[in-house]
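Undergrad: Pasting the sequence and the predicted coordinates here, then a few questions.
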Amino acid sequence: MGIPKFERFFRAAAGLDVHKNDLKRYNDFVDAKLYDLFLIGTASAKANGRDVIEPQDLPVTKGLQESIHAFDKLEEGIELRPLLDQLAARPTLGMEAAEDTQQRLPDLAGGLSVALARALKTIARDTCRPSTDQWDEAFELFDLLI
């Protein structure tokens, strides 16, 4: 994701000012959480006797689904989808993903992005620019949940 769109997205999603140095941290977060979702999706597909990951195999919670919907509304003005298409490369875990599942990757990345921005806003209540420690706290929370 380009730096100006990254900054604009976090401003629109949660009223936060992020620094260009936060972009790598953000990219690593999205990669790690997509990997985690597909790790569970792979196990779910295997448990259901399939050799392809279907959308229903991914553990999308109510909160993540709501964040995906919020991303859809935000995305119209910022046009992030092409950038998320590049960012949201499917993790390789030895199992193919169905076409429908692959098409959901930018939405999942967008939903994770909105959820992260809002979590940072909650953690960094007294500032518009989250610190490194506050980013780390947000990551720890997501590690507990996804």
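TA: Looks like it came in fine.

Undergrad: When you work out contacts or count neighbours from here on, use the C-alpha atoms and nothing else.
TA: OK.

Undergrad: Going by residue numbers, what spans are strands in this structure?
TA: Taking DSSP state E, the strands of the chain run over residues 52-53, 96-97.

Undergrad: list the helices and strands the first one packs on?
TA: When you say that, I think you mean strand 52-53. If you count contacts as 3 or more CA pairs under 8 Å, 6 or more residues apart in numbering; DSSP states H and E, strand 52-53 packs onto helix 22-47, strand 96-97.

Undergrad: Can you report how many residues lie near Phe71?
TA: 24 (other CA atoms under 10 Å).

Undergrad: Second structure follows, compare the two:
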Amino acid sequence: MRASVPFGHATPDTVGFAHRERRCNAVVTRTLYRMLLSAQATAATHHRYIIEPGDLPITQGLQENIDRFTGLAQRLDLDRILAQLATYRPLDRIPVTETKARFPDIVGGLTVALARTFTLIDPEMTHPRPAHWDGWKCHDPEPGTHILSRIYGGAVASAASIEPHVQFPA
């Protein structure tokens, strides 16, 4: 039986795939949720009870990674993304349909950013192991904050010439 893949994507079965899938999903979903918290604050500042697409903090670097993902002609399942977001505390503002429609591409862009981050940190790595995931957490006041949460638009954007060779489940 084939392991389920993140957000409905199919990839080859490999040793440790399920572990990488869980880690990738956790990091990317947590980062999307934090982006939604930021968008919620922007909507509140504008006295709106809805989150518009323009409220999302899409940096130039993240937009480049979203463009890379869309160039792969992959589609992610919005329902699976929403189901994973449902495990977090509910937002005070409601994302409009147009905002939700951007989630699959944002998740894809975050996944590309994650793969590129691993490539930047260790150019020789092709399959992240548990020690890689655990060893690259930021020294942040919030336990478990992963490096992607810090650089999904910063350092990754400055390395536009580096292509990921990490084999990820997305």
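TA: Happy to help now that I have it. Since the model is a prediction, treat every value here as computed from it, not as a measurement.

Undergrad: Would you map the helices across structure 2?
TA: Remark: helices assigned in structure 2 by DSSP state H are 17-45, 60-70, 78-85, 97-121, 130-135, 147-151, 155-158.

Undergrad: Format those helices as TSV; extra columns: distance to His9 of structure 2.
TA: Below are those laid out as TSV (distance: least, CA to CA, whole Å):
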stretch	distance to His9 of structure 2
helix 17-45	11
helix 60-70	13
helix 78-85	11
helix 97-121	11
helix 130-135	21
helix 147-151	21
helix 155-158	23
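
Undergrad: Ok, which of these comes nearest Ile51 of structure 2?
TA: Of all those, it is helix 17-45 that lies closest to Ile51 of structure 2, at 5.7 Å by CA to CA.

Undergrad: Which stretch of structure 1 lines up against the closest one?
TA: Aligned using TM-score structural alignment, helix 17-45 of structure 2 spans residues 19-47 in structure 1.

Undergrad: Matching Phe103 of structure 2 against structure 1, which residue comes up?
TA: The pairwise alignment with structure 1 assigns Phe103 of structure 2 to Leu105, based on TM-score structural alignment.

Undergrad: what about that match, how many neighbours?
TA: Around Leu105 of structure 1 sit 20 other residues, with neighbours defined as other CA under 10 Å.

Undergrad: go on, the one 10 residues further on?
TA: The number of residues packed near Ala115 of structure 1 is 24, by other CA under 10 Å.

Undergrad: hmm, who's touching stretch 38-54 of structure 2?
TA: 55-57, 91-96, 98-99, 102 (CA atoms under 8 Å, 6 or more residues apart in numbering).

Undergrad: Just put the strands of structure 1 in JSON lines and tack on distance to Leu37 of structure 1 and mean neighbour count.
TA: Conversion of the strands of structure 1 to JSON lines gives the following (distance: least, CA to CA, whole Å; neighbours: other CA atoms under 10 Å):
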{"stretch": "strand 52-53", "distance to Leu37 of structure 1": "11", "mean neighbour count": "21"}
{"stretch": "strand 96-97", "distance to Leu37 of structure 1": "12", "mean neighbour count": "20"}
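
Undergrad: Could I get the contacting residues of the residue nearest the centre of structure 1?
TA: Using CA atoms, centre = their mean, the residue of structure 1 that lies closest to the mean C-alpha position is Leu112, 2.5 Å off. Neighbour list for Leu112 of structure 1: 30, 33, 64, 67-68 [criterion: CA under 8 Å, 6+ apart].

Undergrad: Surely Leu84 of structure 1 touches Pro106?
TA: Yes - in this structure, Leu84 of structure 1 is within contact of Pro106 by CA atoms under 8 Å, at 5.2 Å.

Undergrad: So for those two, which residue has more residues nearby?
TA: Pro106 (22 against 19).
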